[in-house]
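**Q** The sequence isn't on hand, but the structure is:
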């Protein structure tokens, strides 16, 4: 498709730049997404988010002395001589189901049938499990109960506040919220929590050659895959992703799509249209705004990059080849999203491993990100595929990225190399 009138009237005439550093571009992207103020979010929506303030117990945990077993509440002095051969037989004076709120003190010389979680009556100092008696926990309570084993002090009694007292900090700020921590928050009286919310990310894939997955392909067309990959990566981080795909190589259409969707996004990510060709719709459209900076970054793959704002919304423009898209997301976007969500440690797990892939050239002045398979216990890594950035199948079989620094032009067997472990690496 020929360029639209908008692109024809706004040719790119900027002078070539020297290569920007990976670290400088990463800092630029991160600056676009400053950490927001915390928001109070209902518990049902907190899983995976980061606690923004200390979680302080509103009530004690447990809130009262309660039984850890189904059985009988007793005064130890009344049954301390009980054995299997000579059981203690005492009257049952009360029945205490879970939820009862009017529990009277235990009468001396008696037992009270009690269920797990039920309040321990005043005067009782131990719980005898039903398995150590001749009684059942179903039906009406018996008139008497035989106890075959003397209980130890405070046996099976959960003491009030043994986990936390009211006012205690039960989770510190910065804790990633999990199902168990959400359960704890509910148990100590919090229906909602202060958290850093999930960023809303809009993904746009541009290119007139793109076709929806599963549709018929004509010569020169390919299935659109970048938006699916990016959306999955965004959701894996914990953010929300909305895709707007199949934006044609037309500046007016591209800018119109951006304008209509920008207000509902915290970040826009585009793929494609940022290189040096004739129909680079993203670069053509955004260059005229003066709010997006395009750079050649010293990395392989993923050299053409852009970052800035459009219609008041942060935007990161990635190259179009799939491996470049993925590596760029890992290097620039993933850390920025994690920071936004309150996570301070944004680094992929990794270590310095041993290269076992033979001689591997690396371009001078560029940081190279090689797809690889890592034997984690042995600390060894070997490449998968070759460096070209369109080889998606080799990326899908990788469990790590090997990072070759800018000053290294050749890897040899036995060389140390930095490893980033990807999702699924063992």
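**A** Perfect, thanks for sending it. Quick caveat, the model's predicted, so the values are computed rather than measured.
**Q** contacts and neighbour counts: CA atoms only from here.
**A** Noted.
**Q** Can you tell me the SS state at the residue in the chain sticking out farthest from the centre?
**A** Within the chain, residue 86 marks the point farthest from the mean C-alpha position, 58.4 Å out by CA atoms, centre = their mean. What DSSP: H, G, I helix; E, B strand; the rest coil gives for residue 86 is coil.
**Q** surely it meets residue 150?
**A** No - under the contact definition of CA atoms under 8 Å, residue 86 does not touch residue 150, with a separation of 10.7 Å.
**Q** hang on, residue 180 in a helix?
**A** Yes - the assignment for residue 180 by three-state DSSP puts it in a helix.
**Q** any idea where the strands of the stretch 51-200 of the chain begin and end?
**A** 55-56, 66-67, 71-74, 88-96, 111-114, 126-129, 144-147, 157-158, 169-171, 192-196, 200-206 (DSSP state E, counting those that start in this stretch).
**Q** and the comparison structure, right after this:
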């Protein structure tokens, strides 16, 4: 039995037994296209993360002001206790708690004012019995004082000898309004670990402890291609039978959101040799390649041909022939870096060639079951569906975790929550489905997952409003309203 779903560049098909029967040369060709064993989403993700573990790009030092949004490459430790001294939490008077133990509005405690200290300064005299020091917020608490009384609970006074004094109108206790040394951090304590996304609060901490430069993971450079002879540049007017390439910019935005650098390489025709040549050229300057389209089983799905070439090359212990034989673009234009890389292909070691392999070329999921991934020369290649919805899901499930892991994130898989399904999803599926949804917080604390309209893989209307992907388990009935399901959160 074959299930078929229309998409923007061919069809997304399922062959229940893994084969499409046929005869002659056409039957053999179809068998090659359809014989793609589906792996579970969880297994595919683990394969991707294992491959990404070997793709760390090293670190670089950046100025503190440029560290926001980057991933730390080392553990950041407190260089001193913080606060580095006992400091006042407000404007008032530093006193001995024993001197004001019985103070009240009716019988205030009268203390001689011996000094005044502002933030950044130090009192010249220690607080002794019967004395006080005027103190400002953030200033170091003078020696001898163990409490600070807020200004609003005092009144100015003068002693008989004309020296200044203060009336304390409320009793106090030791340590009140004082931040003790080391209250927040002790010297050597960890502020953040490798892989941490540097947020504005981290920048404040790093500045506090003197980190003028910060070691962060290098940003992966990701080449983005769209395949399909029907694709037009975004700025081009529509033509009969053609559509604009919106996937490339969507993927580029998701790459940037993942902390990496996208390199938009345009669209490619449905010609395997041309696609292979373009990918080989980009490989010199990219750490990872993402393509959209051409992964299904249609006659013009070129990425399927590329992946079969990689698989066949691995099975015969050879670097895949398409990449070797098409290292240069047909017109001869190639950068010096790419040329050097291409010329160096012949000198790759056996271990380099052994590192090239298909991770998967089919995933047990809807949408995007033809989603594929491979390691080529130690770098990752992702081939996502050309359908916008399936492309979006494939990126969230596989590409984003890979980019995060490359940048040192241990928990790189998408965050999930449990939610109650608001409306039924009654469409059966042989594989788990990932349905775009919005999330609603009820007054009783229950989280609802409300599936959006227009969620077919070829539809993009609901992508912008999606707050999560509702995971609908495989089966003959879908999921009923009220069921508790898992929802993958979208950043």
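**A** That came through fine. This one's a predicted model, so the numbers in the text were calculated from it and none came from an experiment.
**Q** Buried deepest among the strands of the stretch 51-200 of the first structure, which one?
**A** Per residue and on average, the most neighbours among the strands of the stretch 51-200 of the first structure fall to strand 71-74, with a mean of 29 (mean count of other CA atoms under 10 Å).
**Q** Quick one: residues in contact with it.
**A** Outside strand 71-74 of the first structure, the residues that touch it by CA atoms under 8 Å, 6 or more residues apart in numbering are 106, 110-115, 120-121, 124-131, 137.
**Q** before we move on, what about stretch 174-184 of the second structure?
**A** Contacts made with stretch 174-184 of the second structure from outside it, assessed by CA under 8 Å, 6+ apart, are listed as 81-90, 96-97, 141, 146-150.
**Q** Over to stretch 272-290 of the first structure?
**A** With CA under 8 Å, 6+ apart as the contact definition, stretch 272-290 of the first structure has outside contacts at 2-3, 6-7, 10-12, 205-207, 249-252, 254-255, 270, 292-294, 304-306, 310, 317-321.
**Q** how about 7 Å then?
**A** With CA atoms under 7 Å, 6 or more residues apart in numbering as the contact definition, stretch 272-290 of the first structure has outside contacts at 3, 7, 10, 205-206, 249-251, 255, 292, 304-305, 318-320.
**Q** Scan those and report the most crowded one.
**A** Within those, residue 318 tops the neighbour count with 30 neighbours, counted by other CA atoms under 10 Å.
**Q** what's it in contact with, if anything?
**A** Contacts were defined as CA under 7 Å, 6+ apart; by that measure residue 318 of the first structure touches 270-272, 305-306, 325, 328.
**Q** out of those, which are inside strands?
**A** Secondary structure assignment by DSSP state E places 270-271, 305-306 of the contacts of residue 318 of the first structure in strands.
**Q** Show me what counts as buried in stretch 393-400 of the first structure.
**A** Applying a neighbour-count criterion of 16 or more other CA atoms under 10 Å, the buried positions in stretch 393-400 of the first structure are 394-395, 398-400.
**Q** quick one: the residue mapped onto residue 65 of the first structure from the second structure from residue 117 of the second structure, how far?
**A** In the second structure, the residue paired with residue 65 of the first structure according to TM-score structural alignment is residue 86. Residue 86 of the second structure sits 13 Å away from residue 117 of the second structure, taking CA to CA, to the nearest Å as the criterion.
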